[in-house]
Each structure stands twice: as C-alpha cells, then as structure tokens.
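> all I have is the shape, not the residue letters:
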C-alpha cells in the first residue's frame, strides 16, 4: 500500500478520500488473523514494539477501525489509548509526557486514537489552548508565533526518532475524510437514536473550521513524515476499504522485518522433547 505513503510534500486536496476495494471485509478477516499470529511471534521475539497513530477529523472512523483491525489480537498484545483534553496532572508536565508513559513495550502494539499531533493540530486551530500549558515563555496568544510551531515540530520529530531508534516501529495514519461524507455521518448520528450519544454540538463548531484543520493537517504531515515514522493518507469515506488499507499497510511493513522470528529452543530442551512428552503421558 505504498501509494498512500507520504514520501514528499503533499497537498491534501489532491489525495483521494474514497476508494472501493473489492471484498474488503472478507480480505480484512484473513489479514487480521495473520496480524494476530504475527503479534504472537513479535511477543516471543521481544525486540520490537509497534506504535500505530490514528488521526482524522470527527467521524473519520477511528474507533470502528481499531475494533475491526485488531479484533483477532490476543487482548494482552494490544493497548489502545485515546487522548482527550489534558488533565490537571498532565498539564503540569510537558505536552509529550503523557504519550511517553503509554508507549508500547517490546512485543506489543500500542494504538494512539488521536495522538501527540493534537498538540500541533487542535492547538494550532485554537492557539488559546496553549496558554493552559503554562509554558514560561508564553504569556499570551501573541507569543505563539511561527518559531513556536517550528520548535514543536522539531520536538515531535525528535521524540519519534528517539522512540524508533530504541525498537518501536511507528506507523501514522491520517484518515482522509471528505467534508460531504462527514456531513452524512453527523446527520446519521442525529437521525439514529442509538447513535445520538456520539453527537456533540461542538462537532458543528469544529466543522466550520474545516479549511483551517486541513491546512494544519497538511503542514503537520509534510513536516513530520520521516523514514522512521512515515505518514499514510488513507481514503476514509468507505470504512471497509480504509480498514483493509490500514491493516495491509501494518502487515506489509512488519513483514519487512525479517529478523522477527520466534526464538529457537535451547539445544538441551530441543533434544529432550520426546522425554518431556513421555513424562507427561506417564503421569
């Protein structure tokens, strides 16, 4: 799925928001079983963790994608973290602190549903939120200039480089939803009583800032898609196809790590397998 990988500067308006993959749901079922087995091998291997980062506008399908892609994982092999508004404790630390705390351990998958990029997306659209971080050099919105954002992008790149160099495989997915499809999904939340709970009037306020969000996403993706931490722009208007593309990208990437193998048994253990079977059978 390299056609979705960001290897040079992109314009989001030129990236497709919809593709239809034949038999996407059926193919996903096959693929997620392979991913589950691969995670078992990674756990035994114990040298790599995998960090999957999901970003997208409201209704882009992040929650359902996580549910469907990781359905066949051992529950102990994957941890999902959804980052909301920072707590009082989190605001007493730098903005990356809470993300460091929940990075996946070796042998496991970590999924960030909304990520550290919220700190250069939502805060860039609403710079007043930065004031809540109590940064010593920032006393007003006027202090938040281009240099501030450039520094923050450098910090994020350094964070990801450090994590990658220490054994974490990073894949970042932007679920590229069209404005028309978001309208449809928001209306569905309002029209279906069982989905009303998902709707917030704030969704409509943020929708009015669609253009600004697209600018910020595009800039963030272009500044931070690196070899060790690539971005993928995933057409998200068709959910089954988007889920398949994400799963296929994860699987294809991990298969390039040819050193991920289950460890060999010690020679003494291997030589006595028949003896151990006999002992058990004779109980």
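Okay, I see it. These figures come from a predicted structure and were not determined experimentally.

> from here on, contacts and neighbour counts on C-alpha atoms
Fine.

> off-centre distance for the host helix or strand of residue 250?
Here residue 250, judged by DSSP states H and E, is contained in helix 239-255. Relative to the chain's own centre, helix 239-255 is displaced by 12 Å; criterion: C-alpha atoms, centre = their mean, to the nearest Å.

> and the helices in this structure, which stretches?
24-45, 62-69, 88-91, 97-101, 122-125, 146-165, 179-191, 201-207, 210-224, 239-255, 267-271, 273-281 (DSSP state H).

> second one coming, line it up with the first:
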C-alpha cells in the first residue's frame, strides 16, 4: 500500500487545489477485500504500537480534520480497534471554553499531546483556528487579542502569523520525538448530503445530526478554500498532510491504516536490549524459578 499512500501525501509548501484530488478514489481495491485488508493492517499497527511503547523514544500524534459526516469518528474507531488502550489517548476538541479562550490558541492542544511511547489522536485540532475561525473570523474576537478589536483587524498578516505559529509548534514536536501525521478526510458535497439524509431518516443516527450542520454546509466553498490554504501553508516533511478520499468509508480506513503502518515502520522501532549484567540477572531469576 506504500505507493498508494504516497499519492495522498503533501509535503511541499506550494498551493494545492482540492479539485485535483478525487474523493471517490479506491486505488482498484475491491470492497469485498477491504475487511481482510483492514484486519491485517490493524494487527500490524498493534504490533508496531507495542514496540513504540517499549522503546519509549517516539510518540505519534494523529490529527483528523474533515467536514461534517466525512467519517472521522468511524475511521478512528476502526483503524485503532486493535490498539492497547494503555498506549493510546483520544481527544475530541469542541468549541473553546472561557478558560481556553484566555490562553493562546495552542494551549489546550499542547496539554493533550502524547507522551513518549504513546499514540495521541486529535479529533479536530489546533487547525480549527485557521479553518472554522477563518470562515467565521468573529470567533477570533473571543480571544481578546491585543490590536484585534473588530473583524476588519483580522487581515492576511494575522493569518500568516497563525500559519507560522503552527509550523513552529509542529517543528518543535518533531525535534523532540513526536511524529505528526495530519489527515484531511476529503468528502464530496454530494456524499455529505447523502449522509445527512441517512442521519435524518435513521432514528438510531438522529443524534448525530444538527441543524447547525446545514448552516455550515452553506459555507462549503469557504471551507474548501480555508483547507487548501491551511494544507498548503503547513505541509512539510516533518509534519505531512494526507488528503484521504472519504466518499468510500471502507477505503479511507484502509488508506489511513496504511499511512500509520508505513510511518511507524519508518521509525525502525526495536524492543530494548538489556545490558549484559541485567541479562545475567534475568537468567539467574529464571534458574531460581525453575528450581522451585
């Protein structure tokens, strides 16, 4: 799957257009094979996570961003289904609280970072500050920033500083052993409509739907432009973006798992090797136990 996942990887600081990425792409993978492929990838992820935890050298931060109904929750559930809960933590970021607005925009996300040996999953992330806030700049006013008194004060320079701050934040994470992977689940507007209707028609899914979802759908074009700029400004080798086709949930899960597996493999994780004196004591302990 490595050649396939490379098709989704964005590392350059050049302007991308989401129109160039097919939301319905499946790389000729057949749906009837998807379950077995994902099962094998989940097992491989679990094995690699065990080494990640034992080596205690790196941590892995998975960032999931998408439009509503793109399948973030399901993707996290299925791709992480084999992970040891002791080595994984998931945070879902909602609208900031008063306390969070009284700190810099990265504060609450910094608190939720995974420690070495663990996998951290951020369902939405610090990118909301250049996505939702870009589409609804009035949100920035809630931060009570110096020199920002009205929406008109929020200019290109402001956003460029935000992108710069995000790049520096992620560079620091990389330099200190946190491997950052950023997923954008690329859903078509047509498929979102279909999934919204399913949520309305199915009583067991009604709780997933909100009238606010329809309101935000009206800003589709603005959101696509915000995503294009955010990805273009912050994609690099240290913290790549992956634009994942999301119209077929079964394929997006395979693609996400493939990226995770390939990334963990690239770290060349190994179980710790005991020094000779500790290995000798281990053998003595074994002999003592066998002699009981």
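Cool, the structure landed. On a predicted model such as this, the values are computed, not experimentally measured, just so you know.

> returning to what we had before: quick one: average offset of the helix holding residue 250 of the first structure versus the second structure, please.
Compared with the second structure after fitting, helix 239-255 of the first structure deviates on average by 0.8 Å (mean C-alpha distance after the TM-score superposition for the first structure).

> find the centremost residue of the second structure, please.
By C-alpha atoms, centre = their mean, the second structure has its centre lying nearest to residue 63, at 1.8 Å.

> what do we get in the first structure for that one?
Aligned against the first structure by TM-score structural alignment, residue 63 of the second structure finds its counterpart in residue 53.

> how close does that match sit to residue 129 of the first structure?
22 Å (C-alpha to C-alpha, to the nearest Å).

> sorry, back to before: OK, contacts around the match of residue 63 of the second structure?
Listed by C-alpha atoms under 8 Å, 6 or more residues apart in numbering, the contact set of residue 53 of the first structure reads 111-115, 170-173.

> residue 249 of the first structure now?
Counting by C-alpha under 8 Å, 6+ apart, residue 249 of the first structure makes contact with 1-2.

> which residue in the second structure aligns with it?
Per TM-score structural alignment, residue 249 of the first structure is aligned with residue 259.

> same thing with residue 188 of the first structure?
Alignment note (TM-score structural alignment): residue 188 of the first structure maps to residue 198 of the second structure.

> and that match, how far from residue 76 of the second structure?
Where residue 76 of the second structure is concerned, residue 198 of the second structure sits at a distance of 21 Å (C-alpha to C-alpha).

> between those two, which is the more surrounded one?
Between residue 198 of the second structure and residue 76, counted using other C-alpha atoms under 10 Å, residue 76 has the larger neighbour count: 19 against 14.

> and the more buried one, what pairs with it in the first structure?
Superposed on the first structure with TM-score structural alignment, residue 76 of the second structure falls opposite residue 66.

> likewise for residue 170 of the second structure?
Matched by TM-score structural alignment, residue 170 of the second structure corresponds to residue 160 in the first structure.

> how deep is that match tucked in, by neighbour count?
Counted with other C-alpha under 10 Å, residue 160 of the first structure comes out at 19.

> now do residue 19 of the second structure
9.

> just the one 10 residues further on next, same as before
Here the count is done by other C-alpha under 10 Å, and residue 29 of the second structure has 13 residues near it.

> burial of residue 4 of the second structure, as a residue count?
13.

> what secondary structure does it sit in?
helix (DSSP: H, G, I helix; E, B strand; the rest coil).

> please report how far it lies from residue 21 of the second structure.
Residue 4 of the second structure is 13 Å from residue 21 of the second structure, by C-alpha to C-alpha.

> what residues are shared contacts of these two?
Joint contacts of residue 4 of the second structure and residue 21 (C-alpha under 8 Å, 6+ apart) do not exist.

> do you know how far the match of residue 249 of the first structure is from residue 11 of the second structure?
Residue 259 of the second structure is 14 Å from residue 11 of the second structure, by C-alpha to C-alpha.

> what span of the first structure is stretch 213-229 of the second structure aligned with?
With TM-score structural alignment as the criterion, stretch 213-229 of the second structure aligns to 203-219.

> quick one: buried residues of that stretch?
207, 212-214, 216-219 (16 or more other C-alpha atoms under 10 Å).

> kindly reformat the residues you listed as JSON lines and extend each row with distance to residue 23 of the first structure.
Conversion of these to JSON lines gives the following (distance: C-alpha to C-alpha, whole Å):
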{"residue": "207", "distance to residue 23 of the first structure": "32"}
{"residue": "212", "distance to residue 23 of the first structure": "35"}
{"residue": "213", "distance to residue 23 of the first structure": "32"}
{"residue": "214", "distance to residue 23 of the first structure": "30"}
{"residue": "216", "distance to residue 23 of the first structure": "34"}
{"residue": "217", "distance to residue 23 of the first structure": "30"}
{"residue": "218", "distance to residue 23 of the first structure": "31"}
{"residue": "219", "distance to residue 23 of the first structure": "34"}
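
> which among those residues gets closest to residue 274 of the first structure?
residue 217 (58.7 Å; C-alpha to C-alpha).

> counting neighbours, what do you get for the residue nearest to the closest one when sequence neighbours are not counted?
Leaving aside its sequence neighbours, residue 217 of the first structure sits nearest to residue 121 (C-alpha to C-alpha, 6 or more residues apart in numbering; 6.6 Å). Neighbour count for residue 121 of the first structure, taken as other C-alpha under 10 Å: 21.

> what's residue 121 of the first structure aligned with over in the second structure?
That one, residue 121 of the first structure, aligns with residue 131 by TM-score structural alignment.

> was I right about that match contacting residue 225?
No. Using C-alpha atoms under 8 Å, residue 131 of the second structure is not in contact with residue 225, being 9.1 Å away.

> residues that sit against both of the two, list them.
Common neighbours of residue 131 of the second structure and residue 225 (C-alpha under 8 Å, 6+ apart) do not exist.

> on that earlier part again, the contacts of residue 53 of the first structure into TSV, with extra columns for neighbour count and distance to residue 179 of the first structure?
Shown next, in TSV, are these (neighbours: other C-alpha atoms under 10 Å; distance: C-alpha to C-alpha, whole Å):
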residue	neighbour count	distance to residue 179 of the first structure
111	23	25
112	23	23
113	19	20
114	17	19
115	19	22
170	23	28
171	22	25
172	24	21
173	21	18
